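Peer 1: Here is a sequence with its predicted model. Questions after.
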Amino acid sequence: MNPVFTRVPRDRMSWSVLVAPLLALLLSTGLVLVVPSSTASAAAAPSCRLSRTLVPSCPGALSGAFIAPHSGESPAASVSRFERESGRRASIVHYYYRGDRLFPSTAESRSLRVGSGRRILFANWKPDDGYTWRQVANGAADGRLIREARHLRQNWNYRTFLAIHHEPENEVVAQAGSGFTALDYRAMYRHVVKVFRAQGASNVVWVMNYMGAQKWATQPWYDQLWPGRSYVDWIAFDPYKTAGLGGQDGGFSTLVNQYWGATSWRGAYRWARQKHPLKPVMLAEWGVGERSGDAGWKRDFFRGIAQQLPKFPALRALVYFDNDAADIAGNVSIDTTSQSLQGFRSFVRSGAVARIG
């Protein structure tokens, strides 16, 4: 089914309002309405709606991806290819931006359209390009912020995930005055949110996107990155299961809570639930590589998600990183082999994925 996302703040009309009069007419005239059993089951199922902050009301997580385009592909063509391969519509399409480039572009807007509805844009933006975090917090990039806020309000007035400078941990310079302390990051994030709100960009759903790696999470300044409850709608992490990133032992549960050794840190999901229990959690990037000597490992990893996801009730969005040449991670595309693709198809068609639209 095509996911449908309406323009803010229009409400969708209940399907029953449209169907009930037609059904009454058919019954009154003695006509018999024959509905295939699969359609009848779908019609009887409760509608899965999205909250103001894009949390699905039904079980499972929203599914989507960053899709690295093949040579010569437009954004729309790359999304269509990904969906053909995976066998399911993507609810979220993830793009990365920096600096003055306004988003989404016209070409990207086309990739987000699904008939009369829309896929959800997940924009990951570094507004500090050319500035320190402290300079942005102090207003140096306000012209850039205002232009983007107005662009989103006027040209893409749909609910949009927006992360501000994702994975800041490995860029922190802890010395006071560096412009890149954890507190400088927090101040920058808050300032961006304030400017957007002042410009009336009420369609933005704010994402705090951590790397979520133990190396940084155990630093004394880690908690200082947090912008504050009123500035964050979702918490996100970027875990991988590859030989070069995180290792390849265990299944989906170990991806969500990667950690090692004797430490107070027991994984990103546990940290989020302990520190910020009211916030939904997403994997803003996640990728799985092939395991040397085990041709079916990646397929089985994908297949196991449906059984393991219920252990993580706050995990409401899974945004894959579909790239055959990712930095460090390598080839984590969904179709590294036919078996891998088979496993991914099993995952997106399972109860792990929220059925919206």
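Peer 2: That came through fine.

Peer 1: hey, let's count contacts and neighbours off CA atoms from now on
Peer 2: OK.

Peer 1: quick one, what contacts the residue nearest to residue 98 when sequence neighbours are not counted?
Peer 2: Spatial nearest neighbour of residue 98, chain neighbours left out: residue 126 (4.4 Å); criterion: CA to CA, 6 or more residues apart in numbering. The contact partners of residue 126, by CA atoms under 8 Å, 6 or more residues apart in numbering, come to 97, 98, 99, 164, 165, 166.

Peer 1: before we go on, here's another structure to hold up against the first:
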Amino acid sequence: MISHPRTARVLRPTRMLAAVMLASTLLAGCTTFSGKGRDEYNRAQGEQPGADSSAGASASAKAEPPYDVRSLLQPAKKYLGVAADGAPTKMTGVADFAKRGGKKPNLVEFYSAWGDQYESQLVQKTWDYGALAFIAWEPFDASLKDIASGKEDDYIRTYAKSVKSLNLPVAISFAHEMNGFWYPWGSKKATAAQFTAAFKHVHDLFDDEGATQVIWVWSPNVVNPMPKVKLKPYWPGDDYVDWVGVIGYYAATGPSTYKTLYGPTMSQVRSFTKKPFIIAETAAQAGERKPADIADLFQGTAERSDVVGLVWFNFDKETDWRINSGPLSEQAFKKQAADPNFGFDVTKP
């Protein structure tokens, strides 16, 4: 478990789907959204000219079609992601990571607290940089029970409408590490049934609002610290999840290989779904073993066709997880990141 940093945030006030979808567009798989959600966008394409009265709108303009995220779900190459200090509010940490790592990341993760508005500017800024935004949405200020029961619907709908309005792809991980005991939505303070009900309810409200630009990420912690907490009861179902975002770090003690760190979790997951994995949060603790850990992470990810990439937690927090914690670590990361299997243009996957 890592205590996550927060980006500066705005406190609560409170793009293509064609009409005819060719088979070739389906090669990357399907999103979890229902036909109803997609129909919302088909109807939007038929809006009458002039319906948008905002300044400068062309009288003959048609509604912009929704961003179709399917090509981003299982791309031919793998994501090279990062969570970096201050990003994406300030991209200096991402730029430094890219310089030291020898390659620009194409996915940037940041953390958003429940009650925050959808941070459209940060998602846009990330996209303009050439990366997909990945938001870890943390419900600190609302219980899973209340979310599932509808008490937070106004907030969720407002958030979903903003996602739809921006019309850029975004990955969202709701209530990550739910199988752990360290968060208020975790195993000690909430049940698996409450988690799945809340996850499904949030997804359904986005669907209802037609916010189909989301890649939904279900993100358990690796099961090693709590082997008795089984994952299947926490599974919302294939209709609700696009990526399985496994979270696990190479620490000084404990599992130290890809197989022992991620294997038990992936084996459990494969017993109930074939959805692709992404290593949603990882890094290696500073020390003599770190260069080997970095190599193991990249090579393990490269060898598995069902893992779409990784996200490196590039912080000096609690311990120095940064790729530049030592010269050999930085050198190892740069060597592994040079693998052409990692990194691609998310705007043209």
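Peer 2: Structure received. Computed from a prediction, not measured in an experiment: that's the story for all the values here.

Peer 1: follow-up on the earlier one: now the two most distant members of the contacts of residue 126 of structure 1.
Peer 2: Across those, the longest distance by CA to CA is 13.8 Å; it joins 99 and 166.

Peer 1: More neighbours: these two, which one.
Peer 2: Remark: of residue 99 of structure 1 and residue 166, residue 166 carries more neighbours, 20 against 15, as counted by other CA atoms under 10 Å.

Peer 1: The more buried one corresponds to which position in structure 2?
Peer 2: In structure 2, residue 166 of structure 1 lines up with residue 176, judged by TM-score structural alignment.

Peer 1: Which helix or strand contains its match?
Peer 2: Assigned by DSSP states H and E, residue 176 of structure 2 belongs to no helix or strand.

Peer 1: thought it was touching residue 136?
Peer 2: Yes - between residue 176 of structure 2 and residue 136 there is a contact under CA atoms under 8 Å: 7.1 Å.

Peer 1: hey, where'd the strands end up in structure 1?
Peer 2: Using DSSP state E, the strands of structure 1 run over 62-67, 92-98, 113-114, 117-118, 120-126, 160-164, 204-209, 234-237, 240-241, 281-283, 287-288, 315-322.

Peer 1: Tabulate the ones you listed (JSON lines), appending distance to residue 297 of structure 1.
Peer 2: Output for the strands of structure 1, formatted as JSON lines (distance: least, CA to CA, whole Å):
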{"stretch": "strand 62-67", "distance to residue 297 of structure 1": "21"}
{"stretch": "strand 92-98", "distance to residue 297 of structure 1": "26"}
{"stretch": "strand 113-114", "distance to residue 297 of structure 1": "33"}
{"stretch": "strand 117-118", "distance to residue 297 of structure 1": "34"}
{"stretch": "strand 120-126", "distance to residue 297 of structure 1": "29"}
{"stretch": "strand 160-164", "distance to residue 297 of structure 1": "32"}
{"stretch": "strand 204-209", "distance to residue 297 of structure 1": "28"}
{"stretch": "strand 234-237", "distance to residue 297 of structure 1": "23"}
{"stretch": "strand 240-241", "distance to residue 297 of structure 1": "11"}
{"stretch": "strand 281-283", "distance to residue 297 of structure 1": "21"}
{"stretch": "strand 287-288", "distance to residue 297 of structure 1": "10"}
{"stretch": "strand 315-322", "distance to residue 297 of structure 1": "18"}
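
Peer 1: just the helices in the stretch 51-200 of structure 1 please.
Peer 2: 75-86, 106-111, 133-137, 142-155, 182-198 (DSSP state H, counting those that start in this stretch).

Peer 1: Looking at the ones you listed, which one is packed in the most?
Peer 2: Of all the helices of the stretch 51-200 of structure 1, helix 133-137 has the most neighbours on average by mean count of other CA atoms under 10 Å, namely a mean of 22.
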